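Undergrad: the amino acid sequence is not available; the structure is as follows:
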């Protein structure tokens, strides 16, 4: 498989992992402050991709990310943007509401990004490998085989297992699906820290990330919620161009639709995150 893969020999201490900034500058600012408060170096802050997305400040978000010095892999959105593709590559069903919304926010993001930001996106690898707490860790977006594949807590373990076999990882940190979860089996850990750009359909405006630590040389992780200035994010999205349904989701914490979700995750809408 032709992929650009970044290798880091070893990381230690606390690691902040997150996904889907989605052009949400206010959430990124708040998360950067958390990292600084926790004394987590930029090199130990890792994004699972989709720095750009649904919200109103794509250029400002990429520039802050670049200034921060955190690490990221590419999501499907970065791949499409840097290749000047016509759509976001999310593999939404044609004619669906998500597909229709993407025809609004994706061209908006394209129109706002500078060449400097696009050049930065071109530097991002497809996957990231490192050793941490005696574990081999791989960071990917959707799956190793398909950057746009949605993998959830309810996704069969056999699907996840094939990713472990391909990457030879003990831990996979993934993004794309928008929901935080972890799944453990046979000494392997699939961890999705969630996204910070959009709430996870749980009825709260707060967003999610995770912190890893190697205390006592063990692999430990904790899911965390992030409170930020979501009212400003929503207000900025009400610009007559972006989907107002997404601006509303920023406030309510409820998705406009559950088209991408399996039955189990659909049934949890508005009932909080079940970890």
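TA: Nice, thanks for sending it over. From a predicted model like this one, the values you see are computed outputs, not experimental measurements. Numbering: from 1, shown residues only.
Undergrad: could you use CA atoms for every contact and neighbour count after this?
TA: Noted.
Undergrad: ranges for the strands of the stretch 101-250 of the chain?
TA: Using DSSP state E, counting those that start in this stretch, the strands found in the stretch 101-250 of the chain span residues 127-132, 135-139, 171-173, 181-185, 188-192, 207-213, 220-226.
Undergrad: return the most buried member of those strands.
TA: strand 171-173 (a mean of 24; mean count of other C-alpha atoms under 10 Å).
Undergrad: return the list of helices and strands in contact with that one.
TA: Packing partners of strand 171-173 (3 or more C-alpha pairs under 8 Å, 6 or more residues apart in numbering; DSSP states H and E): strand 135-139, strand 188-192.
Undergrad: mind putting the ones you listed in JSON lines, distance to residue 251 included?
TA: What follows is the helices and strands packed on strand 171-173, written out as JSON lines (distance: least, C-alpha to C-alpha, whole Å):
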{"stretch": "strand 135-139", "distance to residue 251": "30"}
{"stretch": "strand 188-192", "distance to residue 251": "23"}
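Undergrad: in addition, the following structure is provided for comparison:
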């Protein structure tokens, strides 16, 4: 692209540039984001509402398939000769940060209506863990360690990866099942902030692998209203006179529900 054509493009009205960006495919949009800060901002405002996102994490690169567009993020010295010619390759020694930023932009889209989200982590040639988000299907794959299904209501079941999802994405779900190695104060404070502001939240079950239920942390911001076998803590949601979060403890299990006073 010549200097003259670049200037002509940049001088177009913002609405016109937005319409051009909207018609670009993913690879073209990613290219435009590198041109200038203004173009990056305009591209990010378009925020394509992807229906399918597949993520493959390996030791040497990250592959993301947005709808049917394959983007590989890798270091500058990574050998890309074996990749298909239609694959968009982003080479940068800070490729992990770039990949996470692109994923964050996609997942924060308020118009997001995913049919499928796959996250596959290759720990070794013989082992993989896959997070699948999509509509409930009959087939059950052993490699799907975490599942999310949607059949009128929405539930997210997750473990270690839960903390990596942006809150804008988590706001879509009504119910949660979280497998946590250790329940600490930061984790509970983050849940409190998320569930207090979400208009969709109904309930959450937290299972702790260490056998700790976080009761000592709940006492710092909740009122204890039960004792004995069923220990209950209540947190009144600010700016909402009729709603509270109820934390009910059963051994290493915690059940959180949004209830009326």
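TA: Sure, I can see it. Quick caveat, the model's predicted, so the values are computed rather than measured.
Undergrad: any idea what the TM-score is?
TA: Superposed pair, TM-score by TM-score structural alignment, normalised by the length of structure 2: 0.27. Supporting alignment: 121 aligned residues with a C-alpha RMSD of 6.1 Å.
Undergrad: re the thing from before, make JSON lines out of the strands of the stretch 101-250 of structure 1 and add distance to residue 18 of structure 1.
TA: Converted to JSON lines, the strands of the stretch 101-250 of structure 1 look like this (distance: least, C-alpha to C-alpha, whole Å):
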{"stretch": "strand 127-132", "distance to residue 18 of structure 1": "14"}
{"stretch": "strand 135-139", "distance to residue 18 of structure 1": "11"}
{"stretch": "strand 171-173", "distance to residue 18 of structure 1": "9"}
{"stretch": "strand 181-185", "distance to residue 18 of structure 1": "12"}
{"stretch": "strand 188-192", "distance to residue 18 of structure 1": "8"}
{"stretch": "strand 207-213", "distance to residue 18 of structure 1": "5"}
{"stretch": "strand 220-226", "distance to residue 18 of structure 1": "10"}
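Undergrad: and of those, who's closest to residue 97 of structure 1?
TA: With C-alpha to C-alpha, the closest approach to residue 97 of structure 1 among those belongs to strand 207-213: 22.5 Å.
Undergrad: what about the strands in the stretch 1-150 of structure 2?
TA: Counting by DSSP E, counting those that start in this stretch, the stretch 1-150 of structure 2 has strands at residues 52-57, 61-66, 69-74, 88-91, 116-124, 127-134, 144-150.
Undergrad: same for the helix or strand where residue 28 of structure 1 lies, what does it pack against?
TA: For residue 28 of structure 1, the host element (DSSP states H and E) is helix 25-37. With contacts taken as 3+ C-alpha pairs under 8 Å, 6+ apart, helix 25-37 of structure 1 sits against helix 58-68, strand 220-226, helix 230-237.
Undergrad: which of these sits closest to residue 263 of structure 1?
TA: Nearest of those to residue 263 of structure 1, taken as C-alpha to C-alpha: strand 220-226 at 23.1 Å.
Undergrad: quick revisit: select, out of the strands of the stretch 101-250 of structure 1, the one closest to residue 105 of structure 1.
TA: Smallest distance to residue 105 of structure 1 across these (C-alpha to C-alpha): 20.0 Å, for strand 207-213.
Undergrad: how much does the closest one deviate in direction from strand 127-132?
TA: 40 degrees (axes from the mean of the first three to the mean of the last three C-alpha atoms, to 10 degrees).
Undergrad: about what we covered before: nearest to residue 246 of structure 1, of the strands of the stretch 101-250 of structure 1?
TA: Short answer: strand 207-213, nearest of those by C-alpha to C-alpha, at 14.2 Å.
Undergrad: okay, the angle between the closest one and strand 188-192?
TA: Going by the same axes, to 10 degrees, strand 207-213 of structure 1 makes 140 degrees with strand 188-192.
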